[in-house]
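> Any chance you can model this:
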Amino acid sequence: MVFSSVVFVLYFLPLFFTVYYLVPGKWKNTAILLGSIIFYAWGAPRFIFVILGTTAVDFFLVQYMDRQQTAGRRKLLLFLSVCINLGLLVYFKYSNFFVDNVNVALKAMGMGTIPWLKLVLPIGISFYTFESLTYVVDVYRKVHAPLKKFWDYQLYILFFPKLIAGPIVRYHDIAGQVYDRSAYSGVEYRLRGLYRFFIGLGKKVLIANVLGSYADKAFTMPVQELGTMHAWLGALAYTFEIYFDFSGYSDMAIGLALMMGFRLPENFNNPYTAFSITDFWRRWHMTLGAWMRNYLYIPLGGNRTGNKGRLYFNLWIVFLASGLWHGAAWGFIIWGAYHGLFLVLERMFLQKGLQRLKQFAAVYTFFVVLIGWVFFRLEHWGPSVAYLRRMFSFNPGLIEGEPLFWTTLFIAGFFSCFTLLPYGQSLQDKVYNNPYSMRRHYILFAVTVCLFVLSVGTLLTSSFNPFIYFRF
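Presented below is the predicted three-dimensional model:
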């Protein structure tokens, strides 16, 4: 079940919040946990037992680790927990990729291949594995004490707004909210959460889906039939699709959580207005970037290493890992290495030049990001290179696209760069951050209800409703 589905919007959502608001305060966490289990089991009934089982093992293992007095035992139990979590992720997500590549090598040597039954990837495994790792590592580092109640840990991991696609939340960021949500529990925050959900739904259904339909046609067309302009439009459509798809989902997650009194961290901050690739990664999928920084980059030495070569190597390794986290295919690894390369180049010499370019630096950044998305979308080296060749082949071809596509592409471009315009940032802050006046409530309510009606109407009449990060 995903947020942008008829089942969720018209059935699960109203039923869940009716129950949640009616039950007494002491039962609200129970309502959330049961709702989260139903939410996950609806889309992956077989794998709900995997996530329940692994969270049970983690909970008791971390409690036992925290009671140990010797550093050696604590490290051993930390290692065991990390191996269990990463082992589960590697088995389900990367074993198919590993066996496929081994079989390719065996075939090339004229040897027999390894028989293998393809594994199905559990929904959201990358996200809840990373959250499990943050919990055990932070307890080991004594950032926070281990949870005393098993069901509270289950609630943290299974909390359905963030379960499938984040944001990736460190436990200590919401620890107090598990027990006391009075700071964000008033009508004001419930309404703001509802507005945020409707805005996210509109971004996903009314923008991402329209652009995604065009991008899919461009990327699945035989490459020899693809004209230069069509190839560029396909890449541009996908560039905006993945942003409005994922940021829309994050908006919905943050809005749903706020309707329950939880304040989740932001995940996007206008990434296509970035003035460098370094700046882009401060704005894109921010919770993943924070995770990589705290649990991989800093342990590798981070910026503290005195050796510049080691610093560049650390950056590159982090982005190789980021690419591999996104998917078990060479295209994702190349995409991560590609971004890592530009980060290293910026550290070496590009950053100073970009600071002089000012607004034009945003054009450079957008161009670099757009080229990278081709590898991300096609997932393999050969098809990606063939597509890029068509983009730079200067073979105009026919430019196709219905008026809805062109209108949506303009809207996507406008709102992606909205904060670069005068008063753009202040207007965005009024919608997302600043306190609301009654006038602003009336305006937001009217606008977001229109978005909701249009989105539901589109969902009921269209069968095209993919979600890019659903498979990660």
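
> Please count neighbours and contacts with C-alpha atoms only from this point.
Fine.

> Compute the number of surrounding residues for Leu296.
Using other Cα atoms under 10 Å, Leu296 has 17 other residues around it.

> do Val363 as well
Residues contacting Val363 under the criterion other Cα under 10 Å number 17.

> Report the secondary structure state of it.
Taken by DSSP: H, G, I helix; E, B strand; the rest coil, the conformation at Val363 corresponds to helix.

> Just give the closest residue to it, not the sequence neighbours.
For Val363, ignoring the flanking residues on the chain, the nearest one in space by Cα to Cα, 6 or more residues apart in numbering is Phe275 at 7.9 Å.

> these two touch, right, the one you found and Leu354?
Yes. Between Phe275 and Leu354 there is a contact under Cα atoms under 8 Å: 7.2 Å.

> Let's compare: structure for the following, please.
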Amino acid sequence: MLFNSFVFWGFFAAVLLLYRWLPHRSQNHMLLVASYIFYGYWDYRFLSLILLSTAVDYVAAKAVASSQHQGERRTWLVVSIATNLGILGFFKYWGFFTAEADALLQAMGFNSALPVLNIILPIGISFYTFQSMSYTIDVYRGQTKPAGRFLDFALYVSFFPQLVAGPIERSSRLLPQILQPRTVDRQAFHEGLYLIISGLFRKVVVADNMAPIVNSIFSRPTSELTAAEVMIGVYAFAFQIYGDFSGYSNIAKGIARWLGFDLMWNFRNPYFAISPSDFWRRWHISLSTWLRDYLYIALGGNRGGRLMTFRNLMLTMTLGGLWHGAAWNFVVWGVYHGLLLIGYRIAGLDGGDSTSTNKMSQFKRVLLIVLMFHLICFSWLLFRADSMEQITGMLATAGGGLGWTPFVTYSATMLLLFAGPLLVLDYVTERKNDLYYPIRTSGTTQIGMFAYMMLTLIIFPPPATQEFIYFQF
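Prediction:
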């Protein structure tokens, strides 16, 4: 089900109606059933993968917590990690690696007979396997206690607002909310309403109206493009992916607020970052902190000297790129971000984020923001391209004459019309350092804001409904 579909809102209305009438334990049971219906609506067969991951991690965490022998505890941890990575690896990466190995062997003159399979990628598999696996790791580290009831843990893994595209919640944060009775007061309802409306605005008005521009440019041969079209395509995709993913995260958080839950923020105005590390404190926060806590620190973090730190950064970002998809452009995208982190550290430009560097002049801050935004836009070219050949072709085209066309004029107008208000909203919340600031203003301002968002949803529907981009990960 898509958050931007009538089917979902009919489903959610039924869930909300039942939820209000049920006691706490029955609420959890109903939410678990609803979560499985939500996921099974796409393809019920893949519910077995969620159930497998849930069952293995529930048993493994119990065994880890009850065992007094370090070797046995480590064995159960390995079982959990191997199961989750095995599921993820087979469904997401088997086809990619076997195809690449087959091509390499044939290039070396061998007659390869590797089994290359066309495997359907289960929606959201990267999110729920990481969430479930982190629970066992946290129990092993003593940072959380194992769930007492299997059904409570199953709800933690499959909670439908954030099941297929995050945020990737930690057990120490979400499980206690499942175990305790929940209430929805006026403030929670108001926050949820703002998050849902603003999320739909980001997704439907901004992202889905950028999609036809992006698709038109990236579907054409690079020889037919001009430099201006390449640039406008990259800018449009920057706001498509941001509106799409932050829109999903806002809607997920808003829906959860109406159910009495408080999910983590997954975005904090990322295009106002002044450095790569600042960007990753703002973009897909649940993944960046997951990679930091379970990969970067496990590799040694910044211990062991500068070269080891650079190695750990590069490995973390490369694997983070591969997490996004089984293709070389995602690997290159991860390597690029690793190089950015290393380069800024070497240059001494990665000393803090834009909210803590109060002594920085406004002029320097703006320059760093503009520079970082364009470095990120270049990374979106690597991310969006269909192949390495398309990347090199578009880069070659971008280095040629500007070639301003009527299509560029139209696209630039659409970009200003839809992405402009989004940037204004982000600027206001950035200045106030409060993501809820728009609903702390006067009643008149709030009415105007909600009216604008609702009117744009009605007046500017996209040419076609688009799936959320991160569903493919």
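
> joint contacts of Phe275 and Leu354 of the first structure?
Both Phe275 of the first structure and Leu354 are in contact with Ala361, where contact means Cα atoms under 8 Å, 6 or more residues apart in numbering.

> Have a look at the two and say which one is more surrounded.
The neighbour comparison of Phe275 of the first structure against Leu354 (other Cα under 10 Å) goes to Phe275, with 22 against 18.

> how far away is that one from Gln351 of the first structure?
According to Cα to Cα, to the nearest Å, Phe275 of the first structure stands 9 Å off from Gln351 of the first structure.

> what do you get for Leu459 of the first structure?
For Leu459 of the first structure relative to Gln351 of the first structure (Cα to Cα), the value is 44 Å.

> What of Tyr179 of the first structure?
Using Cα to Cα, Tyr179 of the first structure is found at 45 Å from Gln351 of the first structure.

> Of the two, which one has the most company?
More neighbours surround Gln351 than the other of Tyr179 of the first structure and Gln351, with 19 against 11 (other Cα under 10 Å).

> mind listing what the more buried one touches?
Going by Cα under 8 Å, 6+ apart, Gln351 of the first structure touches Ser276.

> To which residue of the second structure is it aligned?
In the second structure, the residue paired with Gln351 of the first structure according to TM-score structural alignment is Leu349.

> what's the spacing between the residue of the second structure most remote from its centre and Ala103 of the second structure?
What lies farthest from the middle of the second structure is Gly109; by Cα atoms, centre = their mean that is 41.2 Å. The gap separating Gly109 of the second structure from Ala103 of the second structure is 10 Å, by Cα to Cα.

> before we move on, what about Ala236 of the second structure?
Distance of Ala236 of the second structure to Ala103 of the second structure, computed by Cα to Cα: 35 Å.

> Could you check which of those two is surrounded by more residues?
More crowded of Ala236 of the second structure and Ala103, by other Cα under 10 Å: Ala236, with 28 against 15.

> Check the secondary structure at the more buried one for me.
helix.

> Leu415 is in contact with that one, correct?
Yes. Between Ala236 of the second structure and Leu415 there is a contact under Cα under 8 Å: 6.5 Å.

> what's the overlap in contacts for the two?
Counting by Cα under 8 Å, 6+ apart, the shared contacts of Ala236 of the second structure and Leu415 are Met210.
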